[in-house]
Structures are given as structure tokens and as C-alpha cells.
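Undergrad: Build me a structure from this.
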Amino acid sequence: MIVVAAFSPSLDTAYVVDDLVLGHPHRPSFVRRVAGGKALNMARAASALGAEVTAVPVLGGHIGELVAELLRADGVAAVPVPDDVTTRVCVSIGSDATGDLTEVYEHAVPVSVVVVDAVLAALRAALVPGAWLSVSGSMPPGVGDDLVPRLAELARASSSRFALDTHGEPLRRLLAAGTAVDLLKINREEARAALGAPADAALGSLVDGLRVRTRGAVVVTDGAAGSLAADDTGRWSVALPTTAGDHPVGSGDSFLGALVAGLDAGRPLAQALAAATGAGAANAEVPGAAVFDADRAREIADLVRVEPA
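TA: Reported below is the predicted structural model:
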């Protein structure tokens, strides 16, 4: 079982236009709206691959109601926590002519102490021993820098496992405190910044530095170059089997959703990495975040090379 904390959800709208020209009106050839934000993208991806998922999103206003409706339509179980502030909207516009992607993302809305406490209570009620608590994305204003350690402690107190994909000050504080994390998945730049490493730091040194501090499995992604991961069984290098698609929004979230779904199903890290890479690549083939075809993701996963590093 996977329980997903979503402090900064959004209504994500993806447009595709023939050719995006600033200052001109456009009629999109394709429109897709989903319950978005990194956490809900992750939840949808894991659910699409057969995992049992419960999302706990902070939702407000008529936009929040639409996000809850879209979650239900996608078959994702949710325990919404109401908020007085309207849920944000994020837009991505893909150009068929150039393949370029233009993104306009509203800032995360502030979250009050009362709402944070309500989310923590809902997470506590949903978690069972052996489950995963997944936290991803940046932390919204108002929650304090101690929220991520509190979530890690909540997972530990519930005999659950903690999966984290975040960056910036919350991650640096977590690493400095030596808080245990069962699975940390971030990209190269986020890892470099968190460790204060030089720009040319080797991927292996970043993975090792994070492992020392979290004492759990670590995955550092590196765009088209693939990823490097390590756990108690060894270190694994992952190579992408295909070129990247034109719609990468949500690919990292799809990767995390498939990764945690695989680990939740009892698969070893190497197998879960192949499934995660397949999901991320399949997501990039179609507009919209974490709306990939599950069969296509499995097809790509069969081509992924995961080798001891």
C-alpha cells in the first residue's frame, strides 16, 4: 500500500498547438486536464500500474473540487483535506512545429498549521505497517522547515517506509540531521546542491554521499543519461532504451510512482528501476503528466538495461 501526502496539488492543463507564437491567439489541437502537482502525478502513476494508493491532498475552492473529481475519475482513492485557499493551476503548452514546451506554473499556496495537522492526522489514519508514505515536490509556504522530518517520523511511528523526492532547504536539513529515509529519489542537480558538491561531481559520489546520510536506497536521475541507484544489495546503473519524447512533464513523477509501486510489490531495486524508467519514458510520449499507457510502460521497461555499477 502507498499513502501519498500532497501539500501542493494543482489542476494541470496540457495544451498542444501547431506553433506557439508569443502575442498571437492559438486554438489547441489537444487539451488534457489532470489532478496534478508532483505528489498526485506520482499517485496516479503508481495506481495505473496496479498499486493500492491513497492520496491525501490539500484542496480548496472550485478548482480543488475539480481536482478531487479528476482523481476519482482516474481511480485514485483520496482523502481530501479542505482548505480556504483555492488550489493552484499549472499550464504546459507544447508546440508541434518546434517540439518546445512552455510551462506556466502558479506558486504553491500557503498552508496553515491547522491544515498541516489535519493532513498529518489523515496520513496517520491511512498508514499501516509495511506501507509506503510518499512525499514529493517542494514544500509550500507556511509549513516550516521541520515538516519533512515530521513526515519521516510519522512513517517510522507507523512502521511504514518513507519515500522522498524533494529538494532545497527541507532536503538539506533532513540530510544534516541524519534522518533515515527508506528511498530517496532526486535528480543530479538537486543531489549536487543538497551535498554542496561541485558542478562536475561524479554521479557515484553523489549517490554515496546521500546513502551515508539517509542509510536507505538512493536513486539519482540524470536526464537522458539514465540514472544511478544503490541500496544494501549493491549499486545499479540504468540506461534509457529510447530517445526522450516531446512531453516530459511528469516523467520524474511517473518514475517515482512506478519505482515505489515496484518496491511495494516486493520487487528488488533493479527490477523496480526498470519499471520506473519505462513509466518515465512512456509518459514523455504523450501530452499530460502521468497519463501514460501502462502496457507501453511495461514494453519499454523490458528494453531497459539495469547493470551492476
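Undergrad: Only C-alpha atoms from now on, for both contacts and neighbour counts.
TA: OK.
Undergrad: End to end on stretch 136-146, go ahead and measure it.
TA: End-to-end distance for stretch 136-146, by CA to CA, to the nearest Å: 15 Å.
Undergrad: buried set for that stretch?
TA: For stretch 136-146, burial by neighbour count (16 or more other CA atoms under 10 Å) applies to Ser136, Gly137, Ser138, Met139, Pro140, Val143, Asp145.
Undergrad: These in strands, which ones?
TA: Residues of these located in strands (DSSP state E): Ser136.
Undergrad: Second input sequence below; structure requested for side-by-side comparison:
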Amino acid sequence: MITTITLNAAIDKLYRLETFQPGKVNRVSSCAATAGGKGLNVSRAVALLGEPVLATGFCGGHSGAFLKELLSQDQISSSFVPIAGETRTCINLIDGTGTSTELLEPGAPVDEDDLQRFNVHFDALLQETQLTVFSGSLPCGCPEDFYAWLIRCAHNRGVRTILDASGGALAKGIAAKPYLIKPNLEELEVLTGTSIHSKKDAAREAVKLHESGIACVVISLGKEGALLACKEGVFEGTPPDVPVKNTVGCGDSMVAAFAVAIARNYSAEAALQLALSVSSANAMCEKTGFFHLDDLAAILCKGQVNRLG
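TA: This is a model prediction of the structure:
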């Protein structure tokens, strides 16, 4: 089973409108709500790919109850640690030109008691977990090294880990040597303290991170695809050309594909090919962190994966 950890979960609301004009009344033409937070986007994609998945993290209040209801509708099992505060709501506004504007609430704070209860809960879940995915921001009150602590707990149980975070949570987290990380170029620059001007620069830094003890280093290149540095070599993946409806959640779907590929012992090339296809199928769908299996089947293996020298 794959377990996803979303410590700062959210209700994601997608609003579509013809035009977005700051300072004026804006009428929404359609809206949709999903259980959000990066880890829950990962959960949906893992489930669609046919792997057992369990979602955990913190949630609370009426929004927290709604979040669990939305996950149930997506046929995703969940086991959250309750907190006193209300689960946050995040809004994505997409206008007629396809421009996206996101409004992200900070989330309810957690305290030492919440963190201790989560530690106990997480340790119990590790008994039946094959791989854990840590995604997204940390709630207020959560120390920056909390992911690192949880990753070490997972490693002590022989469970592989994926970390998809940014800022201090990523910098502290990689000290625990997760099995896979997926920074984008901006996050890579912050993480390494270097300026990235080309794919060659990015590949060089990815190799350094791999050699530091991280088995798989994936560098997200947005619409240009991704790089992968691992023991099998360094690979560049270019995604298939698809009609784009919504790019929010594409990175999370890519993480989900890598999680499934690791669980199924795919080769590096096959893992990257699946990740490119799933991410692209996500972009073809309006729903955040979602894709249609027919779309995936139509584009599967149409991306290009090349080994770099």
C-alpha cells in the first residue's frame, strides 16, 4: 500500500470565469470542489493507476468533514488525525484566457499534542505501508524538520519515501535521505545555492544530489518535461503534446506515477515515461489532480525519454 501524508490539507475550489478584474464584481460561470493539498492530489492519481492508497494528515472542523466526504466519493481510504482548527480552503481562478490565479489560505495551526498524536498514528500506519509520499507545505506550529523526522521513522521500518516540498521543509527533509525528491528549477536553485541556466546545469545538480544519498532525483521542467538522476543514469523526458485545460496538480500526478512505478519495480526509463504520460493526462482534464484513463491510454509512451551522456 502507498500512504500519502498531507499535513496542510485543503478544500480546493476551482472557479471559472470569462474575465477576472481585480477590484470589481466577478461572476463565476462554473465551480468545482475537490479534496486538496498536494498529497491528496497524489492519492487520487495513485488510485486511478490501480494501486491501494491511504491518505493521512491533519484535518478539522466542518471543512475537514467535507474533505473526508470528497475523498470517499473518489473511493480513497483516509485516516486523518483530528485537530481543533478548521481545514483551509484554497481557490484557483481560471479566466477565459486560461490564466490561473491562486488564493491559498495558510491553514489551521497545530500544537505539540497534535504532532505527538500524529507520530503515534504514523508509526502504526507504517506497519502496512510499502511507500510513503510526503507532499506540500507544513502547517503553522509544525517544525521545519518534521518531514525529516517522519522520513527517518519510515526508514527505520524499511519503508521507502518520496518528498515533494519546498523551502525549509525540503532543505531539512533531504538530510534524512528520502528515496525520491522532485524539485522544480526554482526550488533546485534555492536548495543548491546555484543559478540554473540550462538543462545541463540542472542535470549536474541532480547528479550531485543523487550522489549525496538520494536514490532518485527528479527535476520538474514544467511543460518541457523532467530530468531524472538515479543509479541507472541521467535521463531527460519530454512530454507528449496535448490540449491543456488545467495544469494545477500535474506535478502531484507525476509524483503519484513515480510512487506507483517504484511500487511495481519499473526501470528508470519506464518510470519517467509513465510520469510524463500521467502528468500530461492530468493537464487534459479540468479537475485538479485527476485524469481520465482513456486520455492516459491514448498518450501512454508517446513522450520521449533519452539517456544523457
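Undergrad: Return the member of the buried residues of stretch 136-146 of the first structure nearest to His62 of the first structure.
TA: Nearest to His62 of the first structure among these: Pro140, at 19.8 Å, using CA to CA.
Undergrad: what sits against the residue most central in space within the first structure?
TA: In the first structure, the residue lying closest to the centroid (CA atoms, centre = their mean) is Asp253, at 3.2 Å. The contact partners of Asp253 of the first structure, by CA atoms under 8 Å, 6 or more residues apart in numbering, come to Lys38, Ala39, Asn41, Met42, Ala45, Gly280, Ala290.
Undergrad: Tell me which helix or strand Gly107 of the second structure sits in.
TA: Using DSSP states H and E, Gly107 of the second structure sits within no helix or strand.
Undergrad: Could you point out the longest helix of the second structure?
TA: Counting by DSSP state H, the longest helix found in the second structure is helix 268-283.
Undergrad: Tell me the helices and strands packed up against that helix.
TA: Applying 3 or more CA pairs under 8 Å, 6 or more residues apart in numbering; DSSP states H and E, one finds that helix 268-283 of the second structure contacts strand 226-230, strand 233-238, helix 250-263, helix 293-299, strand 304-307.
Undergrad: let's see 7 Å
TA: Secondary-structure packing of helix 268-283 of the second structure (3 or more CA pairs under 7 Å, 6 or more residues apart in numbering; DSSP states H and E): helix 250-263, helix 293-299.
Undergrad: What's the local residue count around Glu307 of the first structure?
TA: 12 (other CA atoms under 10 Å).
Undergrad: Ok, Ala294 of the first structure next?
TA: By the criterion of other CA under 10 Å, Ala294 of the first structure has 17 neighbours.
Undergrad: Quick check: it touching Ala48?
TA: Yes. With contact defined as CA atoms under 7 Å, Ala294 of the first structure counts as touching Ala48 (6.4 Å).
Undergrad: And what about Leu11 of the first structure, helix, strand or coil?
TA: Classification of Leu11 of the first structure by DSSP: H, G, I helix; E, B strand; the rest coil places it in strand.
Undergrad: Could you find the closest non-adjacent residue to it?
TA: Sequence neighbours aside, Val89 is the residue nearest to Leu11 of the first structure in space, at 4.8 Å (criterion: CA to CA, 6 or more residues apart in numbering).
Undergrad: which position in the second structure aligns with the one you found?
TA: In the second structure, Val89 of the first structure lines up with Thr89, judged by TM-score structural alignment.
Undergrad: Gly158 of the second structure in helix, strand or coil?
TA: coil.
Undergrad: what about it, how many neighbours?
TA: Number of residues near Gly158 of the second structure (other CA under 10 Å) recorded here: 14.
Undergrad: how close does it get to Phe58 of the second structure?
TA: Remark: distance between Gly158 of the second structure and Phe58 of the second structure (CA to CA) = 24 Å.
Undergrad: Please apply the same query to Val46 of the second structure.
TA: Per CA to CA, Val46 of the second structure is found 20 Å from Phe58 of the second structure.
Undergrad: okay, those two: which has more neighbours?
TA: Val46 (28 against 25).
Undergrad: Surely that one and Ala256 touch.
TA: Yes. Contact criterion CA under 7 Å: Val46 of the second structure and Ala256 qualify, at 5.3 Å.
Undergrad: Need the counterpart of Ala261 of the second structure in the first structure.
TA: In the first structure, Ala261 of the second structure lines up with Gly262, judged by TM-score structural alignment.
Undergrad: Not counting its neighbours along the chain, what's nearest its match?
TA: Closest to Gly262 of the first structure by CA to CA, 6+ apart is Ala272, at 4.7 Å.
Undergrad: got it, and Arg33 of the first structure?
TA: Thr13 (4.4 Å).
Undergrad: residue contacts, the one you found?
TA: Thr13 of the first structure makes contacts with Arg32, Arg33, Val34, Cys90, Val91, Ser92, as judged by CA atoms under 7 Å, 6 or more residues apart in numbering.
Undergrad: which among those end up buried?
TA: In the contacts of Thr13 of the first structure, the ones that pass as buried (16+ other CA under 10 Å) are Arg33, Val34, Cys90, Val91, Ser92.
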